[in-house]
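S.K.: Here you go, sequence then predicted model.
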Amino acid sequence: MPIYRYICPKCGEEQTFLMRMNEENPKCPKCDVEMEKQIPRVQLKGTAGSCNVSCSSCSGCFSRS
């Protein structure tokens, strides 16, 4: 089961839930309003040398001065 992040549109309360995809959205524990599912942030790894800064800690960078 995936973990989803929800935000209450009324009070801004943020919660994470382990839920099935077809389950109904949970209600806010503070104000009892249906919470809205947030779109997950997905980070795609860039190609080698795609960074615009030179850094030694970036695993995706290969640019050396």
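M.R.: Structure received.
S.K.: hey, let's count contacts and neighbours off CA atoms from now on
M.R.: Fine.
S.K.: How about the contacts made by residue 15?
M.R.: By Cα atoms under 8 Å, 6 or more residues apart in numbering, the residues touching residue 15 are 5, 6, 7.
S.K.: next SSE after the helix or strand hosting it?
M.R.: Assigned by DSSP states H and E, residue 15 belongs to strand 14-18. Once strand 14-18 ends, the next helix or strand along the chain (criterion: DSSP H and E) is strand 36-37.
S.K.: Structure two is appended below for comparative analysis:
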Amino acid sequence: MQIEPAKSPTLRFIGVTTAKSLIMKVFPLWAKELGLSNATIKGIDIEIHADKKIYREVVDFLKSDE
């Protein structure tokens, strides 16, 4: 799985179809209200019942992404 490192403050979340999640519409409004002008949100899609290895890769990436 290829995940691009964050270039600005980024909230990431894991789901199945993250692009369709309501938070993708709500987060920009919330960030604006809080004055987080350069904050972004990115979903990481993982299939249901995906191999444990994929989850571990994602968690390792999130742990090391600055």
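M.R.: Sure, I can see it. Computed from a prediction, not measured in an experiment: that's the story for all the values here.
S.K.: Overlay the chains and give the TM-score.
M.R.: Taking TM-score structural alignment, normalised by the length of the first structure as the basis, the two superposed chains have a TM-score of 0.24; 30 aligned residues with a Cα RMSD of 3.9 Å.
S.K.: on that earlier part again, so which of the contacts of residue 15 of the first structure is surrounded by the most neighbours?
M.R.: When neighbours are counted by other Cα atoms under 10 Å, residue 6 leads the contacts of residue 15 of the first structure with 22 neighbours.
S.K.: can you pull the contacts of the residue nearest to that one when sequence neighbours are not counted?
M.R.: Computed as Cα to Cα, 6 or more residues apart in numbering, the closest residue to residue 6 of the first structure that is not its neighbour in sequence is residue 37, at 4.5 Å. Contact analysis of residue 37 of the first structure by Cα under 8 Å, 6+ apart lists 4, 5, 6, 7, 25.
S.K.: Spell out, range by range, the helices that occur in the second structure.
M.R.: With helices called from DSSP state H, the second structure shows them at 23-33, 52-64.
S.K.: now those in JSON lines, with mean neighbour count and distance to residue 14 of the second structure?
M.R.: Shown next, in JSON lines, are the helices of the second structure (neighbours: other Cα atoms under 10 Å; distance: least, Cα to Cα, whole Å):
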{"stretch": "helix 23-33", "mean neighbour count": "13", "distance to residue 14 of the second structure": "12"}
{"stretch": "helix 52-64", "mean neighbour count": "12", "distance to residue 14 of the second structure": "9"}
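S.K.: Thanks a lot, catch you later.
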